[in-house]
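> Quick check, what structure comes out for this input:
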Amino acid sequence: MANARPRRSILFMPASNARALEKAKSLPADGLIFDLEDAVAPTAKAEARMQAAAAVASGDYGGRDLVVRINGLDTDWWRDDLKAVVPNHPFAILIPKVESPDAIHRVEEEITWHAANPDMEIWAMIETPKGFLNAGEIAGASDRLTTWIVGANDLVKDLRAKHTRDRLPVITALGLALLHARANGLTILDSVYGNFSDEEGFAFECGQAKEMGFDGKTLIHPAQVDVANRIFAPSEEELTLARRMLAAFEEAKAEGKGVAVLDGRMVEELHLEEARRMVAMAEAIAG
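Presented below is the predicted three-dimensional model:
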């Protein structure tokens, strides 16, 4: 099933840092984002562009999703970014600070011009007040658009809010993004956690994001990969329950029943969708 593709850990890597790109080949992250935007100084943009293109074409990163975050559409760099990387067929192009469908349309037109692979995806960062408020319009902008990354840190800044452990100042925006993502069949990934030395705080935020319904977490440091992989993967307890639910329902169906009873609780078709997704996700991770 499409939604079973693991996206537990998606790591941002500055494309200007050749050493980091080399190290990323051995990291157990589900995906890598070669960053041409925030992590790259203006004087290093050209070098980063070439290194990202080479990394995408190398075939040295196994089955990981390789994504390139281009520079903002309000800069002079984004078209050169696409010209350099699209011919090498990255898995997806990530657009920063998307605030309207127009950004999706402009990038789609440009990558089509550069003969993008028909399966190349567009990912979008929703990280400004306007982006969150226009999330419904953005979600349906293109068939290539498959994934959102929320940017809570930028949102906190724009709102003049405070960073808190429970993220209450931005919880409404996160929930709104989740609603629109799910309504439109999109994958949605949680924001980065800036203090990579705070493993306990990072684990707490991963757990909160999983409880809310996020598919995974974006990361800024390799030290965060194992924690994200562990928390966003189905636990043994969850998998055991999911398999028991599926077995109970199959047994009930064989008896001509439309519902099953497991541990005193009703099991209906609506419960099975998540059970099937969880089992498929575990199999995809194991593979």
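> For the rest of this, base every contact and every neighbour count on C-alpha atoms.
OK.
> Residue 188: helix or strand, and which one exactly?
Applying DSSP states H and E as the criterion places residue 188 in strand 187-190.
> likewise residue 201?
helix 199-212.
> Name the next helix or strand downstream of that helix, please.
Downstream of helix 199-212, the first helix or strand assigned by DSSP H and E is strand 216-219.
> list the buried ones in the following helix or strand past that following strand?
Next helix or strand after strand 216-219 toward the C-terminus (DSSP H and E): helix 225-232. The neighbour-count check on helix 225-232 (16 or more other Cα atoms under 10 Å) flags 225, 227, 228, 229, 231, 232 as buried.
> ok, the last one touching residue 8?
Right, residue 232. Yes. Using Cα atoms under 8 Å, residue 232 makes contact with residue 8 at a distance of 5.4 Å.
> Need the residues touching each of the two.
Shared contacts of residue 232 and residue 8, defined by Cα atoms under 8 Å, 6 or more residues apart in numbering, comprise 215, 216.
> one more to line up against the first:
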Amino acid sequence: MTEIRPRRSVLYMPGANERALEKAKSIDADALILDLEDSVSPDAKETGRANVCAAVTSGEYGHRELAIRVNSIGTQWHDDDVAAAAKAGPDAILVPKVESAQQVRDLVAALEAAGAPAHTQLWAMIETPTALLHAEEIAAAHDRLTVIVLGTNDIVNETYGLHVPGRNPLVLTALSWTLLAVRAAGKVVIDGVYNDVKDDEGFAAEARQGREMGFDGKTLIHPSQVEPANAAFAPSEADVERAQGMIAAFDEAMAEKKGVATYNGKMIEELHIRDAKRILAYAEALQGR
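Just a heads-up that it's a prediction; the model follows:
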């Protein structure tokens, strides 16, 4: 089985804010995105770049997966960001506004040319109408691309939509379409951010929605969102108990050569057992974190 790396909570941290980067060492997020794009002003880009590279090479972030979000393709900072990030060797380099398979291949070539170590993955943001229409080819463009991150704020902005409770129909379509494309490619997909950091109930509802849809985790903008995201995207005790019971019932039915296996009155098929085993493997991966 492929190693499971939880990405329930993926927290953006501003790259030019040294205090925030220091605080992130104690935040129980599964992954941190050390940001050089939206949260860093133009006059602080070089400072931010130096800060995040130093953070990555410090080795002081424990179990947290570290990704550096560079500035988008075509900006004056992109090439220098990629070169510096590749040298620092984070777990991943996240590129915003990726819109084609060719861009993915060009980014992989740029990482290799800059000497990125083999463990540094490429992550890509899908956040424009063009990207959504090419989501399948983007997700499947290269093996080094392992994670797709949804930029839901940009999707709303570029489609002239509105932010509404439960998310508007176009955003739900975009989420579903991208999730299908990413799953077809066998990759990981992370839901977008929730903007109101004081609305705990709203965040919990949206995180639950993302989990129900099938996302692996959620991007976050505030440390207060980490704990509820971790809870939303992790198997509950009831989930684990149910998975164990299903596997036991199925194995017993197969041993007795029964044509049908049931658990709590419901029929169990091989696909249910695959899902149960995935739940147990994920729960095991979370132990001790």
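> TM-score them against each other, please.
The TM-score (TM-score structural alignment, normalised by the length of the first structure) is 0.97; 287 aligned residues with a Cα RMSD of 1.3 Å.
> one step back: where in the second structure is the aligned partner of the helix holding residue 201 of the first structure, by residue range?
Counting by TM-score structural alignment, helix 199-212 of the first structure lines up with residues 200-213 of the second structure.
> follow-up on the earlier one: how close does the strand holding residue 188 of the first structure sit to the second structure?
Its aligned residues in the second structure lie a mean 0.6 Å from strand 187-190 of the first structure after superposition (mean Cα distance after the TM-score superposition for the first structure).
> Now that strand: buried residues?
For strand 187-190 of the first structure, by 16+ other Cα under 10 Å, it's 187, 188, 189, 190.
> now the strands for the stretch 51-200 of the second structure?
Assigned by DSSP state E, counting those that start in this stretch, the stretch 51-200 of the second structure shows strands spanning 65-69, 92-95, 121-126, 145-150, 188-191.
> With distance to residue 40 of the second structure added, can I get those in JSON lines?
Formatted as JSON lines, these follow (distance: least, Cα to Cα, whole Å):
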{"stretch": "strand 65-69", "distance to residue 40 of the second structure": "11"}
{"stretch": "strand 92-95", "distance to residue 40 of the second structure": "15"}
{"stretch": "strand 121-126", "distance to residue 40 of the second structure": "18"}
{"stretch": "strand 145-150", "distance to residue 40 of the second structure": "19"}
{"stretch": "strand 188-191", "distance to residue 40 of the second structure": "22"}
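> What residues in the first structure pair up with stretch 124-135 of the second structure?
Counting by TM-score structural alignment, stretch 124-135 of the second structure falls onto residues 124-135 of the first structure.
> chain center to that stretch: distance?
In terms of Cα atoms, centre = their mean, to the nearest Å, the centre of stretch 124-135 of the first structure is found 15 Å from the chain centre.
> One more: stretch 6-14 of the second structure?
On the basis of Cα atoms, centre = their mean, stretch 6-14 of the second structure sits 8 Å off its chain's mean C-alpha point.
> List the contacts of that stretch.
20-21, 24, 29-36, 39-40, 48, 190, 216-223, 226, 229-230, 232-234, 282, 285-286.
> One more: stretch 45-53 of the second structure?
For stretch 45-53 of the second structure, contacts defined as Cα under 8 Å, 6+ apart pick out 14-18, 21, 34-36, 40, 68, 77, 81, 84-85, 88.
> Enumerate the positions of that stretch that are buried.
By 16+ other Cα under 10 Å, the buried positions in stretch 45-53 of the second structure come out as 45, 46, 48, 49, 50, 51, 52, 53.
> Mind picking the one among those that's closest to residue 149 of the second structure?
Ranked by distance to residue 149 of the second structure (Cα to Cα), those are led by residue 52 at 19.6 Å.
> circling back: which of the buried residues of strand 187-190 of the first structure sits closest to residue 127 of the first structure?
Of the buried residues of strand 187-190 of the first structure, the one sitting nearest to residue 127 of the first structure (Cα to Cα) turns out to be residue 190, at 10.9 Å.
> What residues does the closest residue to that closest one other than its chain neighbours make contact with?
Spatial nearest neighbour of residue 190 of the first structure, excluding adjacent residues (Cα to Cα, 6 or more residues apart in numbering): residue 217 at 4.7 Å. Neighbouring residues of residue 217 of the first structure by Cα under 8 Å, 6+ apart: 7, 8, 9, 10, 189, 190, 191, 192, 206, 209, 228.
> ok, now with 6 Å
8, 9, 189, 190 (Cα atoms under 6 Å, 6 or more residues apart in numbering).
> quick one: which of those is nearest residue 240 of the first structure?
residue 8 (20.0 Å).
> what about the residue nearest to that closest one when sequence neighbours are not counted, distance to residue 189 of the first structure?
Spatial nearest neighbour of residue 8 of the first structure, excluding adjacent residues (Cα to Cα, 6+ apart): residue 216 at 4.0 Å. Going from residue 216 of the first structure to residue 189 of the first structure by Cα to Cα, to the nearest Å gives 5 Å.
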